[in-house]
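Q: Need coordinates for the following:
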Amino acid sequence: MSEQSVLLVDDDDVLRGALEQSFELAGIAVIAERDPTVALARIDAGFDGAVVSDIRMPKMDGLELFRRIAAIDHEIPVLLMTGHGDVAMAVAALKNGAFDFIPKPFATDHLIAGARRALEMRRLVLDNRRLRAAAEETIGAEPLIGETPVMVRLRETMRQIAQADIDVLVEGETGTGKELVAVLLHRWSNRRSRPFVAVNCAALPEAVAEIELFGHDGDSRLPRTGRIEASNRGTLFLDEIESTLPAVQAKLLRVLEEREVMPVGGDLPRALDLRVIAAAKPGLDQAVEDGRFRAELLFRLDAVRLRIPPLRERRDDVPLLFGHLLHQAAERFGREVPTIDTATLAYLGQHDWPGNVRELDNLAKRLVLRVEADAPADEDGDLPLPARVDKFEEATIRATLHQVSGDVRSALAALGIPRKTFYDKLKRHEIDVEAYRPTKG
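A: Model prediction:
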């Protein structure tokens, strides 16, 4: 199917026809089937829609259809339409993984709203599967590299707690690989086949942050499954947790304490089975003291704390990691791996790497692409490598600002560095962003 569809299964021709028309009027693609066996033949693990089925049907009832669909893919959402006498069976199916049940008689808007939530859930499931597959490819090529004692202990600890199903707080500076640690913990856990939902708390717009996280219910025109509910049975990764809005912190605390989520506008909370991994830059404890972060939320998140050391604390790993990144960049760009000379090795050991692995990776890519060759030989040939890198850095920032007409957000995306690092470099190189912005006339 080229678009998400509701697969409607009901042997009542009149009701089926009426519901089919209702879905079409609501703008939802629908495939209506009288025979559950025929409907089942339409479903495979790649089915991207939701199933709405009556319970009472000849040959195969809705409960058996649900069980067979779950055997194909337990994350295909199935909504069951049930009469008064079948409510107990529907509740049992709900406990076994059915998405929802709609008791008859029901308002069509109620069914449409439930179907929209189911379609949104299925879309998130499939998106996460694709993201997981891509992440696993990345992990296979870029493991958590390092042979210093601190990195060996970190990997050993991760292995020990991965299957413990306990919440984890990952602490580390920008570019140290906090999300990679979260993905590995999920991959090594018993939840590996379930959703891994990553949320950047700093990137949530204040106006929609609660709906994005907790979902929306109570308005059939705006049903939406939140990111938290989308991680049910899997892992929820909350990146930059220190940037969470105060109002959202209070609701997150309830999620952690009760393992349930209350959608915006909803009447009843929804039970959750999830593992939470949060990531923060150093200073979360100070944020609690300053009143910017709730102490109770930190206590709940901090069941186990993993600290990822910055590169300056494990300098012996830098050459090993840099060699890996060089080979990776060479393979990506179809170039030969450049020779690392003694000056480069000295710089690798002396530099503090404030951008950590991300900054190291950028240097590897530049060396593979031989970007430094663009500089005039008579100007840079006698300069030491750090000075040449500084000149290249300044030239790259200026060229990027020129390309994006001084737009900071676009420059950050192009350069791949954090906002603070960007402004620090502007100050160091005495670059005025305003000079690159169009003059207003």
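
Q: For the rest of this, base every contact and every neighbour count on C-alpha atoms.
A: OK.

Q: I'd assumed L169 was in a strand, is it?
A: Yes: assignment of L169 by DSSP: H, G, I helix; E, B strand; the rest coil places it within a strand.

Q: any idea how far V51 is from R67?
A: Distance of R67 to V51, given as C-alpha to C-alpha, to the nearest Å: 12 Å.

Q: who's more crowded, these two?
A: V51 (26 against 17; other C-alpha atoms under 10 Å).

Q: Do a quick rundown of the strands in this protein.
A: All strands of the chain, identified by DSSP state E, fall at 5-9, 29-33, 50-54, 78-82, 100-103, 168-171, 196-200, 235-239, 260-261, 270-271, 275-280, 304-307.

Q: Run the angle between the fourth one and strand 50-54 for me.
A: Translated: strand 78-82. 20 degrees (axes from the mean of the first three to the mean of the last three C-alpha atoms, to 10 degrees).

Q: what packs against strand 78-82?
A: strand 50-54, strand 100-103, helix 108-141 (3 or more C-alpha pairs under 8 Å, 6 or more residues apart in numbering; DSSP states H and E).

Q: likewise the last one?
A: Contacts defined by 3+ C-alpha pairs under 8 Å, 6+ apart place strand 304-307 against strand 168-171.

Q: What are the contacting residues of the strand it packs on?
A: If you take C-alpha atoms under 8 Å, 6 or more residues apart in numbering as the criterion, strand 168-171 is touched by 178, 181-182, 276-282, 301-308.

Q: For the comparison step, fold the sequence that follows:
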Amino acid sequence: MTKPRLLVLDDDETVRGQMRWAFCRDYEVLEAETRGAALRVAREQETQLGVIDLGLPPAPLEPSEGMTAIREILSINPLFKAVIITGLDERQEAFRALDLGAFDYFTKPVSIDEVRVTLKRGWLSYRQQAEHLSASSGAGWPNEMIGVSAPMQEVFRTIRKAAEVNIPALIAGEHGSGKETAARAMHRLGIRHAMQFISVDCAGTPHKELENELFGLNGDGRHGRKCRFEQADGGTIYMKEVGALSLSLQGRLLRVLREHAIERPDSNGRTSIDVRVISSTAMDLRAMARSGEFSEELLHRIGVITLEVPPLKDRGDDVYLLALYFLKKHSREFNKPVRGFDKECVGYLKSYRWHGNVRELENRVRRAVIFFNKSEISGADLGIPAIAFDAPKKNSMGLAEARDLFKRRMVQEALSRSKWNVARAAAELGISRQYLSKLITKYNLSPA
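A: Below you'll find the model as predicted:
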């Protein structure tokens, strides 16, 4: 079995030798004494783990070289697990490194046994994330269908199951969250993958035009033109924002699903069709059905399989992975020499609420690539403010209760974003690991 590669980045030859001796049995140990040497190693060989001293030449008393090394290696391999070694008086710099994406940190003097345990955790985390990415990047998956977060793993599982059958599916989620991307993956992985995938925008098309587009022309003389259901025959029709359909069009769609045929107003008789219907919505169709705005029977027909695409703010490290994907995609498209994001920008990407979800992220990255000729994109280039949190809502509870509830929520969200990496969550919250452990016990928190 091939050993995982461990990069030891330290300008002290004695330290590198100690690390090599301690870890050579379990890892293929690669050594570097400068940031440039480490970058060459990362580019030439896939490196999964690293032990990195922040103080490197030409300024070993400053953390800047080590920070830059972490950022550059992560831009080559976003799954890279870096364990930081730092002095007692440099703990804040270690917290900053965790914000950049480092896995954990230790202050000098270092216990080799503790580092060994942390590297094992890092390797386990790396393998799990690599397996998730591999499963989501195989044949049929759209390139932008990226995710290692728990919510996206559930999405991938549902898509695979839905692709195996030939029944209607309903995809729910916020605007811009990737519902059409999920629908295309469902189509490409299914038995209809060689046939047409026809997308129909139910919200962005006027009623009469939409009726003609879906079911056939209504006496305007252009006979012989196929409607969307006929074009999709044998394949898939995607009903984007199906909740925007009028009640009359809902009725016609329901008949198509019941009878597997359409009645064109410009011809006699019915035309049989073999189409899989995948619908999407950002609306609460159940509430609309209760109020009479949406057909309850149609809801049952289109929602035999249901899939919820999570908002980007709930997807943890996926934000950075997607940002890197879009950066590489558009830097190639516009022939721009952009390599990555600066250290402050990485923090902004994680803290920003992304109300426009994946679509907003791609648009911001694309615009930054177009308008800024620089090697690294900043938060300002993306148009993200330094403080990018939603304002708290008004509440009638007491101050102490509200403070406690807010603290519990902050701890819970930090642990979720860090996949229960206590060191990273503590660094994000600005508290010690010991205090965070006490809060976990106090609030009776546990991984979902």
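
Q: mind checking which of the strands of the first structure is nearest N128 of the first structure?
A: strand 196-200 (6.4 Å; C-alpha to C-alpha).

Q: That closest one vs the second structure, mean deviation?
A: With mean C-alpha distance after the TM-score superposition for the first structure, strand 196-200 of the first structure departs from the second structure by a mean of 0.8 Å once superposed.

Q: Could you check the angle that strand makes with helix 108-141?
A: Strand 196-200 of the first structure and helix 108-141 are oriented at 90 degrees to each other (the same axes, to 10 degrees).

Q: Could you pull out the helices in the stretch 51-200 of the second structure for me?
A: For the stretch 51-200 of the second structure, helices defined by DSSP state H, counting those that start in this stretch occupy the ranges 64-76, 91-100, 112-135, 150-163, 179-188.

Q: Same list (those) but as JSON lines, adding mean neighbour count and distance to E428 of the second structure.
A: What follows is the helices of the stretch 51-200 of the second structure, written out as JSON lines (neighbours: other C-alpha atoms under 10 Å; distance: least, C-alpha to C-alpha, whole Å):
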{"stretch": "helix 64-76", "mean neighbour count": "21", "distance to E428 of the second structure": "17"}
{"stretch": "helix 91-100", "mean neighbour count": "21", "distance to E428 of the second structure": "7"}
{"stretch": "helix 112-135", "mean neighbour count": "16", "distance to E428 of the second structure": "18"}
{"stretch": "helix 150-163", "mean neighbour count": "18", "distance to E428 of the second structure": "20"}
{"stretch": "helix 179-188", "mean neighbour count": "23", "distance to E428 of the second structure": "31"}
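
Q: Could you export those to CSV, including columns for distance to D404 of the second structure?
A: Output for the helices of the stretch 51-200 of the second structure, formatted as CSV (distance: least, C-alpha to C-alpha, whole Å):
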stretch, distance to D404 of the second structure
helix 64-76, 35
helix 91-100, 24
helix 112-135, 31
helix 150-163, 27
helix 179-188, 36
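
Q: thought A185 of the second structure was touching I159?
A: Yes: between A185 of the second structure and I159 there is a contact at 7.2 Å, judged by C-alpha atoms under 8 Å.

Q: Out of the helices and strands packed on strand 78-82 of the first structure, which is closest to Q350 of the first structure?
A: Relative to Q350 of the first structure, the nearest member of those by C-alpha to C-alpha is helix 108-141, separated by 26.8 Å.

Q: chain center to that closest one, what's the gap?
A: Distance of helix 108-141 of the first structure from the chain centroid (C-alpha atoms, centre = their mean, to the nearest Å) equals 11 Å.
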